[in-house]
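A.B. asks: model this:
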Amino acid sequence: MPTTPTRLVGAAGLSAALICFIGADHADAPGATADPAADIADVYAIHDLAADRLTLVLTFAGLKMPALNQQGTYDDDVLYVINIDTNNDKVADFVIDVRFGQNPAGASGVRVAGLPGAPAVVIGAVETILEPAAGVKVFAGLRDDPFFFDLDGFNATRMSGNLSFDNTRDFFAGTNISAIVLETKLSAVSSTAFSLWATTARATAPTANN
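C.D. replies: All right, here's what the predicted structure looks like:
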């Protein structure tokens, strides 16, 4: 759940799960932060062997301080891609495309294509848990940023040369971030190790020839 100005709502715990972090990327250079909708923060893969469950999370447009009626970032012109390589050849065996759009009433929705174990295309409202098939869930919306990092300790360590981290101090605590969360059966992806990476691309209007 996203953080609100008055309270923090905790997420449900994950039992027997392994969380794999693939590079935090908060507070980027100006070129990236100028386009928050296309600026990836983190990519997570959480798997539960016993439950045959894989959860993929892509976060972006982060560091939002809580505000009443705050919404996630849903840019129609940005394509989000999650790539999965199951045989270590550095080529994606599964390519999951995620896009946002609006209906005639102006309500935002999400479209997911290529999620293993799911229908070819899943379409539904944002801020809603979609369940298009057994063992498959899709969500896109605002959430409390799950990334934990002691930025003050990091800066102090750099300045002094002495480790100054405090594992109870989280710079990102209480901030919100937009998230794409995809859940499917682990067996639909791989029975062994796999690689995961994500990209974004922004559509640009064609330029006229002079």
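A.B. asks: from here on, contacts and neighbour counts on C-alpha atoms
C.D. replies: OK.
A.B. asks: in the chain, which residue is closest to the centre?
C.D. replies: Note on the chain: the residue nearest the mean C-alpha position is residue 58, at 1.6 Å, using CA atoms, centre = their mean.
A.B. asks: quick check: closest non-adjacent residue to that residue.
C.D. replies: Using CA to CA, 6 or more residues apart in numbering and skipping the chain neighbours, the partner closest in space to residue 58 is residue 43 (4.6 Å).
A.B. asks: for burial, what's the neighbour tally of the residue nearest to residue 71 when sequence neighbours are not counted?
C.D. replies: For residue 71, ignoring the flanking residues on the chain, the nearest one in space by CA to CA, 6+ apart is residue 142 at 6.4 Å. For residue 142, the tally of surrounding residues (other CA atoms under 10 Å) stands at 25.
A.B. asks: let's compare: structure for the following, please.
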Amino acid sequence: MKRKQIIAALGGIGIAVCAVFLLSADHIDAPEVAGTKSDIADFFAFEGDNPNNTVFIATVQGPLASGQQTTNAVFDEDVVIEFNIDNTGDFVEDLVIQAIKRGDSMYFFGPAAPAETGLESTINTFAARTAVKISTGEEVEVTTDNSLKVYAGPRRDPFYFDFNRFNLVVSGQVAPEGFLPPGEASDFFQDLNVLSVAVEVPNSMLGTAPVHVAVAAELLPPGSLPNAYNVWVSTKRRIN
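C.D. replies: Purely as a prediction, here's the structure:
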């Protein structure tokens, strides 16, 4: 595989804190990439079943119609999905895990130090490589290799949102406080799918998580926050 220069298309940002579940959602509302194969829907980061591991999940191309599996919605071989990890607290990626499709498989590289930071990246083919066959709705493939556990394929969209009610609120057809309580709300995404990429990695491969200081010290005194990696996901498209 050749090293390829690529440029960022979209990024979702968040902080992963030990024992805390992180979700960042952004469905089809980024003008430059909405409806494309580089459009990020969700980003998750959380502690694994093994508390010494961290799980990263990115979903793209959502929402897809129920039953629309990889036959009609496929990962793009010109788009790399990149999990970025800052372990020094300066909000610049120190390590990246890169995932890119080749044939019927998703290849993962890293975690490793990036060749460059920011909008441009180079696929780090010199880093440890792990691959998994892309799953379909009927066949689920998970690979454990090089201390990583990885998956790529369609999954039910995990986002919960009463989108129809939201449209009524923003259009002024109901009052701003007119959202329904959970027992009455309708989950627009219940039967919709996304394409997902998941990787579980030992924290020992991510370095030491930086210390975070609470903004409101009177509410969270010094030392009350656990060390945490700053993490975000981006998609980047090949330009040459």
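A.B. asks: before we move on, the earlier item: so what touches the helix or strand that the residue nearest to the centre of structure 1 is a member of?
C.D. replies: When secondary structure is defined using DSSP states H and E, the element that contains residue 58 of structure 1 is strand 53-64. Outside of strand 53-64 of structure 1, the residues within contact range by CA atoms under 8 Å, 6 or more residues apart in numbering are 26, 36-48, 73, 135, 145, 172, 175-187, 198.
A.B. asks: is it true that residue 46 of structure 2 lies in a strand?
C.D. replies: Yes. Assigned with DSSP: H, G, I helix; E, B strand; the rest coil, residue 46 of structure 2 falls within a strand.
A.B. asks: excluding its backbone neighbours, what's nearest it?
C.D. replies: Nearest-residue entry for residue 46 of structure 2: residue 21, 4.9 Å, with adjacent residues in sequence omitted and distances by CA to CA, 6+ apart.
A.B. asks: that neighbour corresponds to which position in structure 1?
C.D. replies: In structure 1, the residue equivalent to residue 21 of structure 2 is residue 19, according to TM-score structural alignment.
A.B. asks: surely its match touches residue 46?
C.D. replies: Yes. In this structure, residue 19 of structure 1 is within contact of residue 46 by CA atoms under 8 Å, at 4.7 Å.
A.B. asks: more crowded one of those two?
C.D. replies: Higher neighbour count among residue 19 of structure 1 and residue 46: residue 46, with 19 against 14, using other CA under 10 Å.
A.B. asks: check contacts around the more buried one.
C.D. replies: By CA under 8 Å, 6+ apart, the contact set of residue 46 of structure 1 is 17, 18, 19, 20, 54, 55, 56.
A.B. asks: neighbours around the counterpart of residue 198 of structure 2 in structure 1, how many?
C.D. replies: Residue correspondence to structure 1 (TM-score structural alignment): residue 198 of structure 2 is matched to residue 181. One way to gauge burial is a neighbour count; for residue 181 of structure 1, by other CA under 10 Å, it gives 18.
A.B. asks: what helix or strand is residue 181 of structure 1 on?
C.D. replies: In this structure, residue 181 of structure 1 sits in strand 176-185 according to DSSP H and E.
A.B. asks: now that strand on structure 2. Mean distance?
C.D. replies: Superposed on structure 2, strand 176-185 of structure 1 shows a mean distance to its aligned partners of 0.7 Å (mean CA distance after the TM-score superposition for structure 1).
A.B. asks: so what angle separates the directions of that strand and strand 53-64?
C.D. replies: When axes from the mean of the first three to the mean of the last three CA atoms, to 10 degrees is applied, the directions of strand 176-185 of structure 1 and strand 53-64 differ by 170 degrees.
A.B. asks: report the distance from strand 176-185 of structure 1 to the chain centre.
C.D. replies: Distance of strand 176-185 of structure 1 from the chain centroid (CA atoms, centre = their mean, to the nearest Å) equals 5 Å.
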